[in-house]
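K.L.:
just to be clear, the model below is a prediction. Sequence and coordinates:
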Amino acid sequence: MNDKHFDKIKNNDGFIAALDQSGGSTPKALAAYGVPETAYSNDDEMFKLVHDMRTRIITSPAFSSEKILGAILFEQTMDREIEGKYTGDYLADKGVVPFLKVDKGLAEKENGVQMMKPIHDLDETLRRANERHIFGTKMRSVIHEPNEEGIKAVVDQQFDIAKRIIEAGLVPIIEPEVDINSSDKEKCEDMLKEEILKHLNELSSDQLVMLKLTIPTKANLYKELIEHPNVVRVVALSGGYSRDEANEKLKENDGLIASFSRALASDLHADQSDAEFNQSLQKAVDSIHDASVNKK
């Protein structure tokens, strides 16, 4: 583990940028950026275009370590270069800690949840992540309903894989997202918190994790998780909320910082001039940082 990166993530003010759209979500991310599906004819061209988009974000002066602690990358982004350096090294040189999305997407809904698909190449991915100087990983499941069996299965799976990631010398971000449109969102969150606490309390003192959670309906619900000795940091996903709405909800939760994706890039467009692009990104960075640091 990189001690300098650990100290930054654990103790500094700021937020984590999520630049990890993959596979199925890439066309949506490009379309939102103003690049239609007619602009590419195969996956290679699509991933080249999304890397160009991410490169523009990462190289922008607005994307600085002053307010951004870390960035979560898609696997192909990790393996590509920015200005002659692997993306993780480029980020680290800017003072931004690199993370890697390691899940392979979501399984079909069962027992009110979507677990992760099997990650057959996890060991090889973690080996390459270490070669690329990645600090930590991220993996996502989704909870739709307050189903006890389903939520337990999601958290069991997350922690089982997290322990393998810890053994590889990386810090896992565990992300059991609660769907913001769930009719029983608050009940899901109560059940999720208790299940996570059970697992945290079973970890040894050197098994450290991060958590990425939906902003809770009940403010400060996750205070106990934030203060847990095995938790490096708890970050929040925007989950489909607009940036303004996500920021307002985030401000109500002490110690919770952002890890936004769509809410970060929602005003960025391929046709913007560099000045317009940088101004839009700076506005987003400033507002998300403010919500992560200045609490009500």
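P.N.:
Nice, thanks for sending it over.
K.L.:
CA only for contacts and neighbour counts going forward, please
P.N.:
Noted.
K.L.:
can you show me the strands along the stretch 101-250 of the chain?
P.N.:
113-114, 136-143, 171-178, 209-214, 231-237 (DSSP state E, counting those that start in this stretch).
K.L.:
tabulate those strands (CSV), appending mean neighbour count and distance to residue 284.
P.N.:
As requested, those are arranged in CSV below (neighbours: other Cα atoms under 10 Å; distance: least, Cα to Cα, whole Å):
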stretch, mean neighbour count, distance to residue 284
strand 113-114, 25, 30
strand 136-143, 24, 22
strand 171-178, 26, 22
strand 209-214, 23, 19
strand 231-237, 22, 15
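K.L.:
nearest to residue 98, out of these?
P.N.:
Nearest to residue 98, of all those, is strand 136-143, at 7.1 Å by Cα to Cα.
K.L.:
next, the one to line up against it:
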Amino acid sequence: MRRLWRALYYLLWFADSPPLIDRTIERLCSWMRVSVDTWLYFQVLWETVCRYWLEIDHLRLDKYYALLNRALGMAFEEWRHLARIIEQVVLGPVAGTSTTQTLNDSPNALGVALHLCDKWLDTVLLQTPGGPRTLTFMSNSDRPADLVMEPFLRLYVAESERASVLQLRNRKLLMQRAFDRIWQPLVRPPPSPPLSTGEHSKHPVYLTDTEHRQQLATRLFKRAAGASVPPLGRKLAYACVRWLHREADSPMSDKNIIGRVMNTRQRRRRRRGRGRQRRGRHHLRS
């Protein structure tokens, strides 16, 4: 299958006209339905793109982004398989969150992981039957939302001992991107009224159901309270919990919550500096 996808990868590489590109992407993704093992085909697709990601020039990036979007759009029906493959093939090697990673895993496909953070809500989570109002975070559900959010939750709670320096840097970038593009639209109310349609489109979904918000807050708090959770991951997870405990109709602060979380250390340093200045003035007076 890897040899087959190596050839299919270059089939899209040499497609040079928009109609030919669209037909090629549609065929590559439609074969996933008729292959012997649908999820093996889907997994090798992502493995191939991640393996050769650095050799894709900027003129061909849009073609492969379109391929990944189309593949996600056809695979959202089975959340369990989808979340497992995304964690194993993309986020695990890039951010070092997988417990079974090896030295052969390449952390270079950061662009693929960032693209997933940008498209995950629109392409996967919002495709649930019935829309966002039917989301549930109960583990006994047929399609619980926490299952499809698990790969991005592991960015915050996974241990960092086995991750390399490059993987830790990638994880920090992915934490911030996932917070802005996935977690914050889920837990933070959109501006009311929206300034424009473009401003409203930044908030594609917002959990207004009190039960759903309590379920997600409880799950995030339990996972973030682990002893092995990195400090930055714990801070961002607790920031989501604070927003989830707010009422849906409460006025939203003008301050960005992520700014308060990320600048805690800076505020502590300022307080220490002011304390030293007071002690210095008191010493001079005495």
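P.N.:
That came through, no problem. These numbers come from a predicted model, not from an experiment.
K.L.:
TM-score for this pair?
P.N.:
Once superposed, the chains reach a TM-score of 0.31 (TM-score structural alignment, normalised by the length of the second structure), with 132 aligned residues with a Cα RMSD of 5.4 Å.
K.L.:
quick one: which of the strands of the stretch 101-250 of the first structure is nearest residue 94 of the first structure?
P.N.:
strand 136-143 (17.0 Å).
K.L.:
what would the strands of the stretch 101-250 of the first structure look like in a markdown table with distance to residue 258 of the first structure?
P.N.:
Putting the strands of the stretch 101-250 of the first structure into a markdown table (distance: least, Cα to Cα, whole Å) gives the following:
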| stretch | distance to residue 258 of the first structure |
| --- | --- |
| strand 113-114 | 23 |
| strand 136-143 | 14 |
| strand 171-178 | 13 |
| strand 209-214 | 9 |
| strand 231-237 | 5 |
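K.L.:
mind checking which of those is nearest residue 189 of the first structure?
P.N.:
Nearest of the strands of the stretch 101-250 of the first structure (Cα to Cα): strand 171-178, 7.1 Å.
K.L.:
show me what the closest one is packed up against.
P.N.:
The contact analysis (3 or more Cα pairs under 8 Å, 6 or more residues apart in numbering; DSSP states H and E) places strand 171-178 of the first structure against strand 136-143, helix 148-167, helix 185-202, strand 209-214.
K.L.:
at 7 Å instead, please
P.N.:
If you count contacts as 3 or more Cα pairs under 7 Å, 6 or more residues apart in numbering; DSSP states H and E, strand 171-178 of the first structure packs onto strand 136-143, helix 148-167, strand 209-214.
K.L.:
could you give the angle of the last one to strand 231-237?
P.N.:
Using axes from the mean of the first three to the mean of the last three Cα atoms, to 10 degrees, the inter-axis angle of strand 209-214 of the first structure relative to strand 231-237 is 20 degrees.
K.L.:
and of the helices and strands packed on strand 171-178 of the first structure, who's closest to residue 101 of the first structure?
P.N.:
Minimum separation from residue 101 of the first structure across these (Cα to Cα) falls at strand 136-143, 4.6 Å.
K.L.:
and the helices in the first structure?
P.N.:
3-11, 26-32, 43-59, 75-79, 87-94, 122-131, 148-167, 185-202, 223-226, 243-251, 262-265, 274-293 (DSSP state H).
K.L.:
list the buried residues of the fourth one.
P.N.:
Within helix 75-79 of the first structure, the residues that qualify as buried by neighbour count (16 or more other Cα atoms under 10 Å) are 75-78.
K.L.:
any chance of those in a markdown table with distance to residue 69 of the first structure as columns?
P.N.:
Formatted as a markdown table, these follow (distance: Cα to Cα, whole Å):
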| residue | distance to residue 69 of the first structure |
| --- | --- |
| 75 | 19 |
| 76 | 21 |
| 77 | 18 |
| 78 | 17 |
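K.L.:
which one of those residues is nearest to residue 173 of the first structure?
P.N.:
residue 75 (15.2 Å).
K.L.:
what sits against that closest one?
P.N.:
Residues in contact with residue 75 of the first structure (Cα atoms under 7 Å, 6 or more residues apart in numbering) are 100-101.
K.L.:
likewise for residue 41 of the second structure?
P.N.:
Contacts of residue 41 of the second structure (Cα under 7 Å, 6+ apart): residue 32.
K.L.:
helix/strand/coil for it?
P.N.:
Secondary structure, DSSP: H, G, I helix; E, B strand; the rest coil: residue 41 of the second structure is helix.
K.L.:
ok, it to residue 175 of the second structure distance?
P.N.:
Distance, residue 41 of the second structure to residue 175 of the second structure, by Cα to Cα, to the nearest Å: 29 Å.
K.L.:
can you check residue 75 of the second structure too?
P.N.:
Separation of residue 75 of the second structure from residue 175 of the second structure (Cα to Cα) stands at 24 Å.
K.L.:
quick one on the thing from earlier: the strands of the stretch 101-250 of the first structure: which one's closest to residue 190 of the first structure?
P.N.:
strand 171-178 (10.7 Å).
K.L.:
and the helix or strand harbouring residue 146 of the second structure, what other elements does it pack with?
P.N.:
Per DSSP states H and E: residue 146 of the second structure is located in helix 145-157. Applying 3+ Cα pairs under 7 Å, 6+ apart, one finds that helix 145-157 of the second structure makes contact with helix 79-85, helix 165-178, helix 231-244.
K.L.:
dump those into TSV; add mean neighbour count and distance to residue 219 of the second structure as well.
P.N.:
Putting these into TSV (neighbours: other Cα under 10 Å; distance: least, Cα to Cα, whole Å) gives the following:
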stretch	mean neighbour count	distance to residue 219 of the second structure
helix 79-85	18	18
helix 165-178	18	17
helix 231-244	20	9
